[in-house]
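> Here you go, sequence then predicted model.
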Amino acid sequence: MAERKPVRWHIAVFLAPALTVYTAIMIIPLFATLDLSLYRAVDKVTHFVGFGNFATLFGDPNWSGQFWNALWNNTWFFIVNMAVQNPIGIGLAALLSSPRLRFAAAYRTAIFVPTILSFVIVGFVWKLILSPLWGIAPDLLKAVGLRHWFAPWLGDPHYALTTIALISVWQFIGIPMMLIYAALLSIPDEVIEAAEMDGITGMSQFWKIKLPLILPSIGIISILTFVGNFNAFDLIYVAQGALAGPNFSTDILGTFLYRTFFGFQLQLGDPNMGATIATVMFAIILAGVCLYLFGIQRRLRRYQF
């Protein structure tokens, strides 16, 4: 008679606390939000409207204009971070991983420190720096002969969103730098030595040997950037307020959701439409993550050392 395998009850015991907390603060609110988006309050009476709120969000001129503006701004915010933050982070990681670089630890620390700062501190400090009245940016540019380049970027609808995105790049560039730095350090010395014996050194070694080996890490950084940018709210709220000025030029889905759900100034809060916007945000992020997991990650070749 075959020996009966013991029941591994300890697995459930160890997973129960984390699963309980995750369910309480993530799963239940998620389904509550999805449920709330299917109802509408009329004269303080709640009615089931199905996908009526989504039709209003996409088709009603009073809502669709703000939604598409926020979605485009969010997309541009992500593009700037993706095109500026991640390439620079990869370049910094490549430089800092060089064994010939002195004080590399100090440089890594200095670059990573802004990442742990509060959004409130970062937004407020950069508002002071870029202020045309009392900021230090005009004087710094004047000191290097570029005073004519200065403009009230946070007050110009054409440049405000890009300026906020670049501030976000400054704050979070340490994350891709550290992740790529760790990936570069994980490459075995034997691989590098073999490349050097074949005459592959310098930048050629990075492009031909190291870059293909760290592509999975770059993919992880890209999807983290996507999720973080489409969940953004704090920095724009601190720097530009809930109205995301000037003239809603920095309005993204996060600030649009905040104003809709909680209300702001003369705008009354609408939890049902707010939940609708939150559901659309969730769908966009879920679609992006699934595209990466099933369309891109499977094509990335992973090397086992």
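Arrived safely, thanks for sending. Numbers count the residues shown, from 1 in each chain.
> alpha carbons only for contacts and neighbour counts from here, please
Noted.
> Quick one: the strands in the protein, in order.
All strands of the chain, identified by DSSP state E, fall at 39-42, 45-48.
> Run through the neighbouring helices and strands of the last one.
Looking back up the chat, that one is strand 45-48. Strand 45-48 is packed against strand 39-42, with contacts defined by 3 or more CA pairs under 8 Å, 6 or more residues apart in numbering; DSSP states H and E.
> Going by contacts, tell me the helices and strands next to the strand it packs on.
With 3+ CA pairs under 8 Å, 6+ apart as the test, strand 39-42 has strand 45-48, helix 271-290 packed against it.
> Run through who's touching the last one.
Residues lying outside helix 271-290 but in contact with it, judged by CA atoms under 8 Å, 6 or more residues apart in numbering, are 33-34, 36-41, 53-54, 57, 223, 226-227, 230-231, 253, 257-258, 260-262.
> Below is an additional structure, to be compared with the one above:
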Amino acid sequence: MKKVRAWQLLVFLAPAVIIYSMFSALPLADTLRLGFYTSNDAGVRSFVGLDNYRTILFDPDWSAAFWNAMWNNVKFFCIHMLLQNPIGLLLATLFSLKGLRGARTYRTLIFLPTLLSVVIIGFIWQLILSPLWGVGEKLMGLVGLADWFGPWLGQESTALITLSLISVWQYIGIPMMLIYAALLAVPEEVLEAAHAEGASSLRIFWQIKLPLIYPTLGLVTILTFVANFNAFDLIYSVKGALAGPNYSADLLGTYFYRTFFGYQAQIGSPTMGAAVATLMFLVILGGVGAYFVMVQRRLTRYAL
């Protein structure tokens, strides 16, 4: 084989490295830097060290909103983990069965909302769930559940849960397709040998298929974590930057938006916004790091 020279590697890697540096690494580094500064009314910036972070985490005027958004984000993630991924696993297992009629059509219909704009999804669900002109109450009345209908998007106790369920409905196709592809990759010889030994379909799933797709389940989990702690567009399109009522649906993404750009009576601050963005980055980095240390190592040892 012809030996590849160092300059050839540089030539092929240079475009990707330059683009990644310009649009990802350098903006991230500048955001981390900006979080250590503050600016006065004239726009002059001065170095303040960790003061911005102390303000966000401990100042009562800032910390209450931050920790509320953080706790809402945790609940948002937990709802996705408890509903989206298990249902995605169930659907993927169902569609991987041989002889299922209409499997392709069902997969397409379930995955279709993932391709739609979040603004469209938010607008459609606002129309459906509106107590004034929505069709949600009529649809529930068809199955005798009209008395259970309520203004779920307008109540503090249900706004976040409702938005989480809308998000689960929209994005459930992603874990379904990832897990479905993993199930199709399970060696057919192993399954045939298990059937020959008299193993039931349920036992084959729990003792053969499920262990073999653990890496994919781990990937789905970490993708869900990163996406949920970066969530912004659905909340903003349905509830606006205030994520009402009374910030009950506020996530770190909407909190960052108000802090950086300002909203209504709140004046935007790029330096404080950069500090919030840095904290979001650290939360996501910590979650991803914990996954690789606590989960990925075990999966690697299991595979070996």
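Nice, I can see it. Quick caveat, the model's predicted, so the values are computed rather than measured.
> Any idea what the TM-score comes out to?
Here the TM-score for the pair of chains, by TM-score structural alignment, normalised by the length of the second structure, is 0.96; 301 aligned residues with a CA RMSD of 1.3 Å.
> burial count for the residue mapped onto A104 of the first structure from the second structure?
Aligned by TM-score structural alignment, A104 of the first structure pairs with A103 of the second structure. A103 of the second structure: 15 surrounding residues under other CA atoms under 10 Å.
> one step back: out of the strands of the first structure, which one sits most buried?
strand 39-42 (a mean of 16; mean count of other CA atoms under 10 Å).
> just to revisit the earlier point, out of the contacts of helix 271-290 of the first structure, which are inside helices?
Secondary structure defined by DSSP state H assigns 33-34, 36, 53-54, 57, 223, 226-227, 230, 253, 257-258, 260-262 of these to helices.
> And the residues you listed, which of them are buried?
Neighbour-count burial (16 or more other CA atoms under 10 Å) applied to those gives 33-34, 36, 53-54, 57, 223, 226-227, 230, 253, 257-258, 260-261.
> And those, which is closest to G241 of the first structure?
Of all these, Y258 has the smallest distance to G241 of the first structure: 10.9 Å, by CA to CA.
> quick one: that closest one from A244 of the first structure, how far?
11 Å (CA to CA, to the nearest Å).
> what sits in contact with each of those two?
By CA under 8 Å, 6+ apart, no residue touches both Y258 of the first structure and A244.
> Any chance of CSV for the helices and strands packed on strand 39-42 of the first structure, columns distance to I25 of the first structure?
Putting those into CSV (distance: least, CA to CA, whole Å) gives the following:
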stretch, distance to I25 of the first structure
strand 45-48, 25
helix 271-290, 16
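> For the ones you listed, state which one has the densest average packing.
Sort those by mean neighbour count, taking mean count of other CA under 10 Å, and helix 271-290 sits at the top with a mean of 19.
> Comparing it with the second structure, how large is the average distance?
Helix 271-290 of the first structure, aligned to the second structure and superposed, deviates on average by 0.4 Å (mean CA distance after the TM-score superposition for the first structure).
> which non-adjacent residue is nearest the match of A104 of the first structure?
Nearest non-adjacent residue to A103 of the second structure, counting by CA to CA, 6 or more residues apart in numbering: F95, 5.8 Å away.
> For the residue lying closest to A183 of the first structure once chain neighbours are set aside, list the residues it contacts.
Once flanking residues are discounted, A183 of the first structure sits nearest to I214: 6.1 Å by CA to CA, 6+ apart. Contacts for I214 of the first structure (CA under 8 Å, 6+ apart) come out as 180, 183-184.
> Please apply the same query to T31 of the second structure.
Applying CA under 8 Å, 6+ apart, we find T31 of the second structure in contact with 274-275, 277-278.
> quick one on the thing from earlier: so for A70 of the first structure, which of the strands of the first structure sits nearest?
A70 of the first structure sits nearest to strand 39-42 of all the strands of the first structure, at 22.6 Å, using CA to CA.
> Could you dump the contacts of T31 of the second structure into TSV with distance to N73 of the second structure added?
As requested, the contacts of T31 of the second structure are exported to TSV (distance: CA to CA, whole Å):
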residue	distance to N73 of the second structure
A274	19
A275	18
A277	14
T278	16
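> From those residues, pick the one nearest L9 of the second structure.
Using CA to CA, T278 comes nearest to L9 of the second structure of the contacts of T31 of the second structure, at 33.2 Å.
> For that closest one, give its distance to M22 of the second structure.
Taking CA to CA, one finds T278 of the second structure at 18 Å from M22 of the second structure.
> Kindly provide the distance from the residue most central in space within the first structure to T163 of the first structure.
Centroid-nearest residue in the first structure, with CA atoms, centre = their mean: G228, separated by 2.2 Å. Separation of G228 of the first structure from T163 of the first structure (CA to CA): 17 Å.
> what does L92 of the first structure give?
22 Å.
> Between these two, tell me which one has more neighbours.
Between L92 of the first structure and T163, counting by other CA under 10 Å, L92 is the more crowded of the two (21 against 18).
> Pull the number of nearby residues for L242 of the second structure.
Counted with other CA under 10 Å, L242 of the second structure comes out at 20.
> Revised request: answer the last question for M177 of the first structure.
Neighbours of M177 of the first structure (other CA under 10 Å): 26.
> nearest spatial neighbour of it, skipping sequence neighbours?
G89 (4.3 Å).
> mind listing what the one you found touches?
By CA under 8 Å, 6+ apart, the contact list for G89 of the first structure reads 173-177, 180.
> Map it onto the second structure.
G89 of the first structure maps onto G88 in the second structure when the alignment is built from TM-score structural alignment.
> gap between that match and V44 of the second structure?
G88 of the second structure is 51 Å from V44 of the second structure, by CA to CA.
> distance of T93 of the second structure from S24 of the second structure?
Distance, T93 of the second structure to S24 of the second structure, by CA to CA: 37 Å.
> With neighbour numbers in mind, choose between the two.
T93 (18 against 11).
> Give the full set of residues in contact with that one.
180, 183 are the contacts of T93 of the second structure under CA under 8 Å, 6+ apart.
> what about the helices in the stretch 51-200 of the second structure?
51-58, 60-79, 85-95, 103-115, 118-129, 136-141, 159-171, 173-184, 188-196 (DSSP state H, counting those that start in this stretch).
> Now do the buried residues in the shortest one.
Along helix 136-141 of the second structure, the positions that meet the burial threshold by neighbour count (16+ other CA under 10 Å) are 136-137.
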